[in-house]
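> turn this into a model:
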Amino acid sequence: MGRPIKTTEEHIKDGTYRKDRHANRGVTLDALEEVSVPDGLSRDAKEKWLEIVPVLQKNGLVTAVDIPTLTDAFIAYGAAQDCLNAVLSNFSSIAEYWAQLNKFKDVDLIAKYNESMDIYKRTMEKYGVTPASRAKIKIQPKQEDEADNFIKALRGNG
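A predicted model of the protein is given here:
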């Protein structure tokens, strides 16, 4: 793995800044303070959203441009759960489902489940939801300004 890319500020501080190479490096997006559950998610997907997304949001990992990606991931999660629930409600086990599956006429719900969960897992890895991917994400602590400190002092929490 190569060395991490320096920010424009680091190049200026080190004296290595070149406008032709380092200007407009990266776009800074502000994290969302509040993230609501998107319309159209299944019950299972809403529950999972409320379990994961507020934690990501609290750590500053959710911006406005992340919402469509996260929504698609949770739609895939909901579809996966729907497939699994359909199999388990109609058969006593997955083995029984496999034994009775006519692959030429029926939709393979387990394959659809695996496909949907793969989409969900790959997206969640990008947000550090798995232990292995969490180690790769650097979270900068939220910097408090004077107004935050003043409000905390007024509340007695400072």
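
> contacts and neighbour counts: CA atoms only from here.
Will do.

> is Thr123 in contact with Leu70, as I believe?
Yes: between Thr123 and Leu70 there is a contact at 7.4 Å, judged by CA atoms under 8 Å.

> after the biggest helix by length in the chain, next one along is what?
Assignment by DSSP state H gives helix 67-90 as the longest helix of the chain. Next helix or strand after helix 67-90 toward the C-terminus (DSSP states H and E): helix 94-100.

> before we go on, could you also do this sequence so I can check it against the first one:
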Amino acid sequence: MKSIEQHKADGTYRKDRHKNKIDQSGFRVNEIPGCEDLPERAQDFFTELAALQIKSGQLTEVDIPALKILATSYSDYFDAVETLDIEGLIVGDDSPKLHPMNQVKKDAREFIFKLLREFGMTPTSRTRIISTDNIPQTAEEDDLTKLRKR
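Predicted coordinates:
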């Protein structure tokens, strides 16, 4: 679903349709939020992702919990990789089977990419994001509106 800002940028904003939508521009985050409750690796990743999202003008207060979950999943993925490096892919002598951390690694990787897409951090998902930096604040500032009045 498009934000109000995206509708305005696309020229599809209609006051009668979009008046009940919440404009999230007031919820924008301008500095990296605290993440001391996360594991150390997750803190580093969270800080990096938050900085990227803030720079692009996309991070809002309501995104922070999901971003923390993404960072934690990232940490879980690398914990699983390290465990597999140490313990090997196969466990059990009598009846060998795949190490359970293989599934943890696979699930974490899938979840990470799902959330990366949600945050517009993959090449294809990024094409759907419109920067809010150049969105006119009023209809009078919009060149297309001026052209239509001629």
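
> what is the neighbour count of the counterpart of Pro39 of structure 2 in structure 1?
Under the alignment (TM-score structural alignment), Pro39 of structure 2 pairs with Ser42 of structure 1. Ser42 of structure 1: 16 surrounding residues under other CA atoms under 10 Å.

> quick one: contacts for Ser42 of structure 1?
With contact set as CA atoms under 8 Å, 6 or more residues apart in numbering, Ser42 of structure 1 has these partners: 75, 78.

> and for Ile129 of structure 2?
Residues near Ile129 of structure 2 by CA under 8 Å, 6+ apart: Gly120.

> that one matches what in structure 1?
Match for Ile129 of structure 2 (TM-score structural alignment): Ile137.

> please apply the same query to Ala108 of structure 2.
Matched by TM-score structural alignment, Ala108 of structure 2 corresponds to Ser116 in structure 1.

> and if you look at Arg148 of structure 2?
Counting by TM-score structural alignment, Arg148 of structure 2 has no partner.

> now Arg148 of structure 2: how far from Leu84 of structure 2?
From Arg148 of structure 2 over to Leu84 of structure 2 the distance is 63 Å, taken as CA to CA, to the nearest Å.

> re the thing from before, quick one: the longest helix of structure 1 aligns where in structure 2?
The aligned range for helix 67-90 of structure 1 in structure 2 is 64-87, by TM-score structural alignment.

> quick one: buried residues of the matching stretch?
64, 67-81, 83-84 (16 or more other CA atoms under 10 Å).

> all strands of structure 1, in order?
Under the criterion DSSP state E, structure 1 carries no strands.

> tell me the helices in it, going along the chain?
Using DSSP H, the helices of structure 1 run over 8-14, 19-22, 43-58, 67-90, 94-100, 109-126, 131-134, 146-155.

> pick the most buried one from those.
helix 67-90 (a mean of 19; mean count of other CA atoms under 10 Å).

> quick one, that helix and helix 43-58 angle?
Here helix 67-90 of structure 1 points in a direction 150 degrees away from that of helix 43-58 (axes from the mean of the first three to the mean of the last three CA atoms, to 10 degrees).

> got a list of contacts for helix 67-90 of structure 1?
For helix 67-90 of structure 1, the surrounding residues in contact (CA under 8 Å, 6+ apart) are 38, 41-46, 48-49, 93-94, 97, 109-110, 112-117, 119-121, 123-124.

> that one vs structure 2 - mean distance after superposition?
Superposing on structure 2 places helix 67-90 of structure 1 at an average distance of 0.9 Å from its equivalents, by mean CA distance after the TM-score superposition for structure 1.

> thinking again about what came up before, okay, the angle between the longest helix of structure 1 and helix 109-126?
Angle, helix 67-90 of structure 1 to helix 109-126, by the same axes, to 10 degrees: 150 degrees.

> just give me how far helix 67-90 of structure 1 sits from the chain centre.
Distance of helix 67-90 of structure 1 from the chain centroid (CA atoms, centre = their mean, to the nearest Å) equals 15 Å.
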